[in-house]
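Peer 1: Task: produce atomic coordinates for the following.
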Amino acid sequence: MEFSQYDVNALMQITTRPNLVFTEGHGMWLTDNNGKRYLDYLQGWAVNCLGHSPQCVVDAITSQAGKLLNPSPAFYNEPSIVLASLLTANSVFDRVFFANSGAEANEGAIKLARKWGKVNKNAAGENRYEIITFNHAFHGRTLATMSASGKTGWDTMFAPQVPGFLKAELNDIASVERLITDKTVAVMLEPVQGESGVIPATREFMQALRALTKQRNMLLIVDEVQAGMGRTGELFAYQLSNIEPDIMTLGKGIGGGVPLAALLAREEISVFEPGEQGGTYNGNPVMTAVGIAVLSELLKPGFLQSVKDKGAYMRAELLKLSEKHGLDGERGEGLLRALKLGKDIGPKIVEMARDMEPVGLLLNSPRPDLLRFMPSLTVSKEEIDQMVNMLSEVLTKLGH
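Peer 2: As a prediction, this is how the structure comes out:
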């Protein structure tokens, strides 16, 4: 079907899209309405952790959809209980609230921290509600999560902001200490800042942050919407630093392509009372059945080690590419990586790679001087080699 035959004007214009419609996807590959195939290094922005349409996800949806779609969150359902138990058994957390998106999970984390700050008041008997977040952070697109984020321009886009979010600098513990007041209840961060260009928090910073928050009776919240669920080579990114946070949020990869997110907390932090938190679809049995299938794959012997191995392989190949074309190197954790271009050619590379023939390459440039790679955790070394070779071809055409 020709693109001109699609009435795309029925969709609200929220982003600039190329004139193609994807109709099918398997593993690392997408196919468009003209039958052209693309090697996909976006994977829905780190959503499809097992690739496009993995059989375990298809089977989970099909099986659960034939049993029970939505009994309402006023009742228990089996898949949500099983997935919550799997998550707590494999983390430091005791309680789980399921949501539909990472932004919704982060909104819940903010609410939970503020509720905990009402229960654990300061010395003057006042509520604590301020949360220290970080410049260049990304926590979602609700009003509160946009206010918590540190993206340039977001403070005025839908002003006024939700108050109570102070911005520190990642990997600078002194910048956090300077912002602490008697109203501070928590520090919230991404263990790897994704949207700002794949900037990992150092092990030393994460450990210092945990020590500081404990010392000052504050919560530590890790937003693992992008970096969690095996993406870094550990099941959860906080495990890289050998710390125990108080609250964690998950999204993207936990659903393997379907809308699923989670807010996890330790028992003593779980202070919500009935009526304070909810959602029509929280713990939906179809979505949580998919979550079980995804997490079960990640927990199979050798899976996470394979992510570490392929992450190391991709790092080595990107460094070779960088040296060959005179770029500025790479950074990241596991299979969340970035190539530093040294100049603002990212958007042009994205366009040229997509338009390659006979197959295209889908890349992401969150900043004009950088490319971000978010492949399926099941990506093969051959598919890494193919991506690097295709990217090298584009760079050569650009005169690099």
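Peer 1: only C-alpha atoms for contact and neighbour calcs from this point on.
Peer 2: Fine.
Peer 1: Tell me the secondary structure at the closest residue to Phe165 other than its chain neighbours.
Peer 2: Excluding its sequence neighbours, the residue lying closest to Phe165 (CA to CA, 6 or more residues apart in numbering) is Ile131, at 5.1 Å. For Ile131, the secondary-structure state derived from DSSP: H, G, I helix; E, B strand; the rest coil is strand.
Peer 1: What of Tyr76?
Peer 2: Of the three states, Tyr76 takes coil under three-state DSSP.
Peer 1: what about it, how many neighbours?
Peer 2: 13 (other CA atoms under 10 Å).
Peer 1: Return the distance of it relative to Asn70.
Peer 2: Tyr76 sits at a distance of 11 Å from Asn70 (criterion: CA to CA, to the nearest Å).
Peer 1: So which residues of the protein form helices?
Peer 2: Taking DSSP state H to define them, one finds helices in the chain at 43-46, 55-65, 78-89, 102-119, 143-148, 154-157, 173-177, 203-215, 285-298, 303-325, 346-354, 381-397.
Peer 1: State the distance from Leu361 to Val82.
Peer 2: Separation of Leu361 from Val82 (CA to CA) stands at 38 Å.
Peer 1: cool, and Glu169?
Peer 2: Using CA to CA, we find Glu169 at a distance of 38 Å from Val82.
Peer 1: first to last residue in stretch 26-46, what's the distance?
Peer 2: In stretch 26-46, first residue to last residue: 15 Å (CA to CA).
Peer 1: swap in stretch 157-165?
Peer 2: By CA to CA, one end of stretch 157-165 lies 16 Å from the other end.
Peer 1: chain center to that stretch, what's the gap?
Peer 2: Relative to its chain's centre, stretch 157-165 lies at 23 Å (CA atoms, centre = their mean, to the nearest Å).
Peer 1: Could I get the buried residue list for it?
Peer 2: 161, 164-165 (16 or more other CA atoms under 10 Å).
Peer 1: and what of stretch 379-398?
Peer 2: 379, 383-384, 387-388, 390-392, 394-395.
Peer 1: Not counting its own residues, what contacts that stretch?
Peer 2: 27-28, 39, 51, 310, 313-314, 317-318, 321, 325, 349, 352-353, 361 (CA atoms under 8 Å, 6 or more residues apart in numbering).
Peer 1: who's in contact with Ser241?
Peer 2: Taking CA under 8 Å, 6+ apart, one finds 202-204, 206-207 in contact with Ser241.
Peer 1: Just the buried residues of the residues you listed.
Peer 2: Using 16+ other CA under 10 Å as the burial test, these include 202-203, 206 as buried.
Peer 1: So which of the residues you listed is the closest to Asp182?
Peer 2: Met206 (22.2 Å; CA to CA).
Peer 1: Tell me the spacing between the closest one and Asn106.
Peer 2: For Met206 relative to Asn106 (CA to CA), the value is 19 Å.
Peer 1: what's the answer for Met352, then?
Peer 2: Met352 is 35 Å from Asn106, by CA to CA.
Peer 1: Here is the second sequence; please produce its structure so I can put it next to the first one:
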Amino acid sequence: MADNQNTQTVTRETFNDVMVPNYNPAQMIPVKGEGSRVWDQQGKEYIDFAGGIAVNCLGHCHPVMVSALKQQSEKLWHLSNVFTNEPAIRLAKRLVETTFADRVYFANSGAEANEAALKLARRWALEEHNEDKQQIIAFSKGFHGRTFFTVTVGGQPAYSEGFGPKPGGIEHVPYNDIDALRELISDKTCAVMMEPLQGEGGVVPPDADFVKQVRELCDQHQALLIFDEVQTGFGRTGTLYAYEQFDVMPDILTTAKSLGGGFPIGAMLATEAVAAHLKPGTHGSTYGGNPLACAVSEAVLNFVNTKEVLDGVKSREQWLKEQLNAIGERYGVFKEVRGKGCLIGAELSDSYAGRAKDFMLAGQEHGVMVLIAGANVLRFTPSLIIPEDDVKEGLQRLEKAVAQVVAQ
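Peer 2: Next comes the predicted model:
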């Protein structure tokens, strides 16, 4: 399956010779993808439950995306924000029509969208209230990106330590602990930032009333509620955005990953009153709102935001959970299978604690790509339209990998 153009000239060893060592990728190199299947340099096929970490919402090389990219690539690639462009305006208009938001800001990634959201929240607090109102509260084990501001707001200290003095005014409380939040929040709080379902932190869903109670506390203390929907958004949990399932509206929402289906794009959505504080010159991005990215994203949005696809995500949740629970029971490897839609986590039982990576690597040997979310959770973020046969086949391969790890 692998086409030979250039594949003989680079190997996994070449990566070690030329790349900064902050990643340690798999030994195989994928070269081609179609739907939910991927082929490596040697032509070996894999079923993709990783989805580029919740990015490839329509799988690989979906005709709708390929067509949008080809058409736009022959019209206009880049302008900068000295000018606007039609795909960006069209996409923003669609996002406003389909969400709580009145205004949209485009960036290139989730981290950039979150950076914009945090800067906007501070700006809003300064201009609407006073300079004492600058505290940002986030949640332990949360993840919001790798810029210095977003990684400090993220609740995983290992990612932010070792780089010198951190941005100040940021505090954390445990996820799902409303009492801890109630104790910390005050009129000096400018924003609370949260994932409506924690992704990197172990695929942790919120308790039933938690999200509503967070909204109420924000209202009480005139603080903004920022939803990081980078991983949960764009159909991933069975609605266009997860906030719809909680009957709670944020003031600011960030989105990326599935937003471009594989083309890099991020966006910050906000209400008009809040967005008004990013006046000309206060924030920007050279590539944000790039016509190529926006044209692809618009095509993905039109495809994903349909009853058929969103209902299909709920079916896929059932297929994955039922079959993962069955594997867990047969081998005694999973303590809990949880999550929403096509964002599923299988937490390892105590006997296998800390060994998620072993299962992930064994999966690759058996031709299935999965992710981890910390040392104890296997994470599944496949295409939102992965066929049932691919789910079955992929989980059969995963079962062989599980059997191998258990036998060891």
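Peer 1: Could you check how far the aligned partner of Lys167 of structure 1 in structure 2 is from Glu399 of structure 2?
Peer 2: Counting by TM-score structural alignment, Lys167 of structure 1 lines up with His172 in structure 2. Separation of His172 of structure 2 from Glu399 of structure 2 (CA to CA): 38 Å.
Peer 1: got it, and Ala125 of structure 2?
Peer 2: 52 Å.
Peer 1: what's the closest non-adjacent residue to Tyr241 of structure 2?
Peer 2: Nearest to Tyr241 of structure 2 is Gly233, by CA to CA, 6+ apart, at 4.6 Å.
Peer 1: Trace that neighbour over to structure 1, please.
Peer 2: For Gly233 of structure 2, the aligned position in structure 1 is Gly228, judged by TM-score structural alignment.
Peer 1: OK, contacts around the closest residue to Pro200 of structure 1 other than its chain neighbours?
Peer 2: Counting by CA to CA, 6+ apart, Pro200 of structure 1 lies nearest to Val192, which is 4.1 Å off, once chain neighbours are set aside. Residues near Val192 of structure 1 by CA under 8 Å, 6+ apart: 198-201, 227, 237, 332-333.
Peer 1: try it again with 7 Å
Peer 2: 198-201, 227 (CA atoms under 7 Å, 6 or more residues apart in numbering).
Peer 1: do Cys57 of structure 2 as well
Peer 2: 258, 261, 383-384.
Peer 1: What is the burial count for the counterpart of Asp369 of structure 1 in structure 2?
Peer 2: Matched to structure 2 by TM-score structural alignment, Asp369 of structure 1 sits across from Asn376. When neighbours are defined as other CA under 10 Å, Asn376 of structure 2 has 22 of them.
Peer 1: go on, Phe75 of structure 1?
Peer 2: Phe75 of structure 1 has 8 neighbours, counted by other CA under 10 Å.
Peer 1: again with Asn217 of structure 1
Peer 2: By other CA under 10 Å, neighbour count at Asn217 of structure 1 equals 14.
Peer 1: Alignment lookup: it to structure 2.
Peer 2: Under the alignment (TM-score structural alignment), Asn217 of structure 1 pairs with Gln222 in structure 2.
Peer 1: Now for its match: which residues touch it?
Peer 2: Contacts of Gln222 of structure 2 by CA under 7 Å, 6+ apart are Asp187.
Peer 1: try 10 Å
Peer 2: 125, 129, 133, 186-191, 216 (CA atoms under 10 Å, 6 or more residues apart in numbering).
Peer 1: Nearest to Val296 of structure 2 among those residues?
Peer 2: When the contacts of Gln222 of structure 2 are compared against Val296 of structure 2 (criterion: CA to CA), the nearest one is Ala191, at 31.9 Å.
Peer 1: Map the closest one across to structure 1 for me.
Peer 2: Here Ala191 of structure 2 is matched to Ala186 in structure 1, going by TM-score structural alignment.
Peer 1: I'd assumed Ile269 was in contact with its match.
Peer 2: No: here Ala186 of structure 1 does not reach Ile269: they are 11.7 Å apart, not a contact under CA atoms under 10 Å.
Peer 1: More neighbours: which of the two?
Peer 2: The residue with more neighbours, out of Ala186 of structure 1 and Ile269, is Ala186; 27 against 20, by other CA under 10 Å.
Peer 1: now the more buried one: how far from Gly255 of structure 1?
Peer 2: Going from Ala186 of structure 1 to Gly255 of structure 1 by CA to CA gives 27 Å.
Peer 1: go on, Glu297 of structure 1?
Peer 2: Counting by CA to CA - Glu297 of structure 1 and Gly255 of structure 1 are separated by 12 Å.
Peer 1: any idea what Asp247 of structure 2 aligns with in structure 1?
Peer 2: Match for Asp247 of structure 2 (TM-score structural alignment): Asn242.
Peer 1: OK, contacts around that match?
Peer 2: By CA under 10 Å, 6+ apart, the neighbours of Asn242 of structure 1 are 203, 206-207.
Peer 1: what about structure 2, which of those hold up?
Peer 2: Of the contacts of Asn242 of structure 1, the ones still in contact in structure 2 (both residues aligned by TM-score structural alignment, their matches' CA atoms under 10 Å) are 206-207.
Peer 1: tell me which of the contacts of Asn242 of structure 1 is nearest to Ser306 of structure 1?
Peer 2: Of all the contacts of Asn242 of structure 1, Ser306 of structure 1 sits closest to Arg203, with 21.8 Å by CA to CA.
Peer 1: mind checking how far the aligned residue in structure 2 for that closest one is from Ala180 of structure 2?
Peer 2: Here Arg203 of structure 1 is matched to Ala208 in structure 2, going by TM-score structural alignment. As judged by CA to CA, Ala208 of structure 2 and Ala180 of structure 2 stand 17 Å apart.
Peer 1: Equivalent analysis for Asp207 of structure 2, please.
Peer 2: 14 Å.
Peer 1: related to what we said a few turns ago, so how many other residues sit close to the match of Gly233 of structure 2?
Peer 2: 28.
Peer 1: Kindly provide the distance from it to Glu333 of structure 1.
Peer 2: As judged by CA to CA, Gly228 of structure 1 and Glu333 of structure 1 stand 11 Å apart.
Peer 1: try Pro163 of structure 1
Peer 2: Distance of Pro163 of structure 1 to Glu333 of structure 1, computed by CA to CA: 32 Å.
Peer 1: In contact with the spatially closest residue to Thr239 of structure 2 that is not a sequence neighbour, which residues?
Peer 2: Once flanking residues are discounted, Thr239 of structure 2 sits nearest to Leu310: 6.0 Å by CA to CA, 6+ apart. Listed by CA under 10 Å, 6+ apart, the contact partners of Leu310 of structure 2 are 234-240, 303-304, 341, 384-385.
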